[in-house]
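1. Predicted model and sequence follow; I will ask about them next.
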Amino acid sequence: MGIFDKFKSNKSAQEKARKASDAAEKKLNERTGGKYEDQIDAGQRQAEERLGMKRDRPDQP
């Protein structure tokens, strides 16, 4: 069992990772003035999917 398999089964670790991911997204959007918001969001989604952190998000405008 690899480290990512352990991560996928640990709900508290996933919640911490979600909070960190959201904080990073917010900070990047602040630093870029929202200019690259779509690209940052797409990157965040891809990273979370690769880690097995699928979340139900409404599509953002």
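-> Arrived safely, thanks for sending.
2. going forward, measure contacts between C-alpha atoms and count neighbours the same way
-> Will do.
3. List the buried residues for the longest helix along the chain?
-> Identified as the longest helix of the chain according to DSSP state H is helix 11-32. Neighbour counts over helix 11-32 (16 or more other C-alpha atoms under 10 Å) mark 14, 17-18, 21, 25, 28-29 as buried.
4. how much space between residue 8 and residue 33?
-> 33 Å (C-alpha to C-alpha, to the nearest Å).
5. Comparison target, given below:
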Amino acid sequence: MGIEDLVNQAKAAVGGHEDQAKDALDKAAEAVKARTSDSQDGIVDSVVDKAKDYLDEQEK
């Protein structure tokens, strides 16, 4: 199983459940931020925002 297969499986799992995926991203971000220094918060938020933007593009 290659990376492309994993990406396709993830897309299939998220399809139609974008809002739930965004909620999961928020919860994961909070967990990461709780375990890392405050200086990393901006990076975590940036990654989450990009992931949410990607999900929004997939909805179209």
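-> Good, I have the coordinates. Fair warning: this is a prediction, and the values are worked out from it, not measured in the lab.
6. returning to what we had before: check the mean deviation of the next helix or strand after the longest helix of the first structure from the second structure.
-> Sequence order places helix 37-50 as the next helix or strand after helix 11-32 of the first structure, per DSSP states H and E. Mean deviation of helix 37-50 of the first structure relative to the second structure after superposition (mean C-alpha distance after the TM-score superposition for the first structure): 0.6 Å.
7. what inclination does helix 37-50 of the first structure have with respect to helix 11-32?
-> Following axes from the mean of the first three to the mean of the last three C-alpha atoms, to 10 degrees, one obtains 160 degrees for the angle between helix 37-50 of the first structure and helix 11-32.
8. re earlier: more neighbours: which of residue 8 and residue 33 of the first structure?
-> Neighbours were counted for residue 8 of the first structure and for residue 33 using other C-alpha atoms under 10 Å; residue 8 has more, 13 against 10.
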